[in-house]
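Novice: Pasting a predicted model and its sequence here:
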Amino acid sequence: MSILELLMSQRRWGRTRSRRILLGLGIPENKRIGTLTDRQRAALAAVLEPQHSTPMQSMPAPRVSGELVYAS
């Protein structure tokens, strides 16, 4: 699996967003996951790390109605 395919499989990550990240890091979009160097892996992880994380305890629980789930 290519790194582009992996990024695009994530929610809200399309081709443009994924390509922009990889281009900025100098990683070819067809690069296979297992062939990333330690340096490339660390750079990609740093870019993907959330800048601000919200603890799960402070997030409201989703409301469930029948089969639909609504976020509060």
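Specialist: Yep, that arrived.

Novice: going forward, measure contacts between C-alpha atoms and count neighbours the same way
Specialist: OK.

Novice: check which helix or strand covers Val64.
Specialist: Remark: Val64 resides in strand 63-65, with elements defined by DSSP states H and E.

Novice: Against which helices or strands is that strand packed?
Specialist: The elements that strand 63-65 packs onto, with contact taken as 3 or more CA pairs under 8 Å, 6 or more residues apart in numbering; DSSP states H and E, are strand 68-70.

Novice: alright, now check it against this:
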Amino acid sequence: MDGIIKKFFDDKGFGFIKTDKEEIFFHVSELAESVTLAEGMKVSFEVGKGDRGTFAKNIRVVAD
């Protein structure tokens, strides 16, 4: 799935990815590689399901 980093709280280590249909929670521990994230970055990811709902996992930054 593809999306854009809509909100990122660096001090807390989490944020939200905006897709065409929804906003999905993510935590920096789900990044596939060590990168510095910023709002507006394009990413690809997989969707996981947990006790608190859906979340993004295996997140990768997509080059423009």
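Specialist: Thanks, I have it. Predicted, not measured: the structure shown is a model, and the values here were computed from it.

Novice: What's the TM-score once they're superposed?
Specialist: Remark: TM-score between the superposed chains equals 0.20 [TM-score structural alignment, normalised by the length of structure 2]; 30 aligned residues with a CA RMSD of 4.8 Å.

Novice: State the next helix or strand along the chain beyond the helix or strand hosting Leu23 of structure 1.
Specialist: Using DSSP H and E, Leu23 of structure 1 maps to helix 15-25. Elements were assigned by DSSP H and E; along the chain past helix 15-25 of structure 1, the next helix or strand is helix 38-48.

Novice: Between helix 15-25 and that next one, find me the angle.
Specialist: Relative orientation of helix 38-48 of structure 1 with respect to helix 15-25: 130 degrees, computed using axes from the mean of the first three to the mean of the last three CA atoms, to 10 degrees.

Novice: quick one: buried residues of helix 38-48 of structure 1?
Specialist: If you call a residue buried by 16 or more other CA atoms under 10 Å, then helix 38-48 of structure 1 has these buried ones: Leu44.
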